[in-house]
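J.: pasted the sequence and its predicted model underneath.
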Amino acid sequence: MADAKPSPRKGRKPPPGDKRQFLTSMDPEVIRRIKQAAIGQDRTASEVMEEAAREWLERHHTGKK
C-alpha cells in the first residue's frame, strides 16, 4: 500500500505556469481600487499589478529585462 504524500501547505494553490508569488505592502485604499478595477475588466488583481509593473519597468529601465 502506497503512503499518501501529505500536502506541503494548505491554502491557495500556486499560480499557474511559471509564476512566483511576490508579497508587498500597500495602502488599503489602493488595494481596494486595484481589485475593483480588475473586476471591472474581468481580470485578476495579479494580472493588473503585473501589467503595471511591466509598464513601470519599461519607463524606468529601458532595454533591461
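T.: Thanks, I have it. Bear in mind that the values here come from a model prediction, so they are computed numbers and not experimental data.

J.: from now on I want contacts and neighbour counts done on CA atoms only, so please keep to that.
T.: Noted.

J.: next SSE downstream of the host helix or strand of A38?
T.: Assigned by DSSP states H and E, A38 belongs to helix 28-40. Next in sequence after helix 28-40, counting helices and strands by DSSP H and E, comes helix 45-60.

J.: putting a second one here so we can go through both:
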Amino acid sequence: MPNETGDDRRGRKPAEDDGRRQFLTRMSVDVIKAVKQAALEDDTTAWRIMEEAAKEWLDRRRKSRKRS
C-alpha cells in the first residue's frame, strides 16, 4: 500500500531534501578504513570525502576528453 507520498517501498528512509541520493558501491577494506580515518581526522564525513573525490575525478576526465 502506498504511503502519504505515494511511495510503496516500506522501510525506506525518505530522501533528504538536499538533492542527494544514496549510491552503493564496493571498495577494498583498506580504502574504506583510510577514508573513514581521514574523515575523523578532518572532522567531516566519509560521504563528503567520496563526493569530493568523485567530482574531482569527473572534472579531470572531462578536461582530458576536451583535449582529445
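T.: The structure has been received and is ready for your questions. For clarity, every value in this text was computed on a predicted model and none was experimentally measured.

J.: sorry, back to before: okay, buried residues for the helix holding A38 of the first structure please.
T.: I34, K35, A38 (16 or more other C-alpha atoms under 10 Å).

J.: centroid residue for the first structure?
T.: S46 (3.3 Å; C-alpha atoms, centre = their mean).

J.: what's the match for that residue in the second structure?
T.: Matched by TM-score structural alignment, S46 of the first structure corresponds to W47 in the second structure.

J.: returning to what we had before: what separates the helix holding A38 of the first structure from the chain centre, distance-wise?
T.: 13 Å (C-alpha atoms, centre = their mean, to the nearest Å).

J.: superposed on the second structure, where does it end up, distance-wise?
T.: Mean deviation of helix 28-40 of the first structure relative to the second structure after superposition (mean C-alpha distance after the TM-score superposition for the first structure): 0.4 Å.

J.: what's next to that helix, contact-wise?
T.: With contact meaning C-alpha atoms under 8 Å, 6 or more residues apart in numbering, helix 28-40 of the first structure is reached by T44, A45, E47, V48, M49.

J.: can you get me a residue count around the fourth one?
T.: Under the neighbour criterion other C-alpha atoms under 10 Å, V48 of the first structure is assigned a count of 15.
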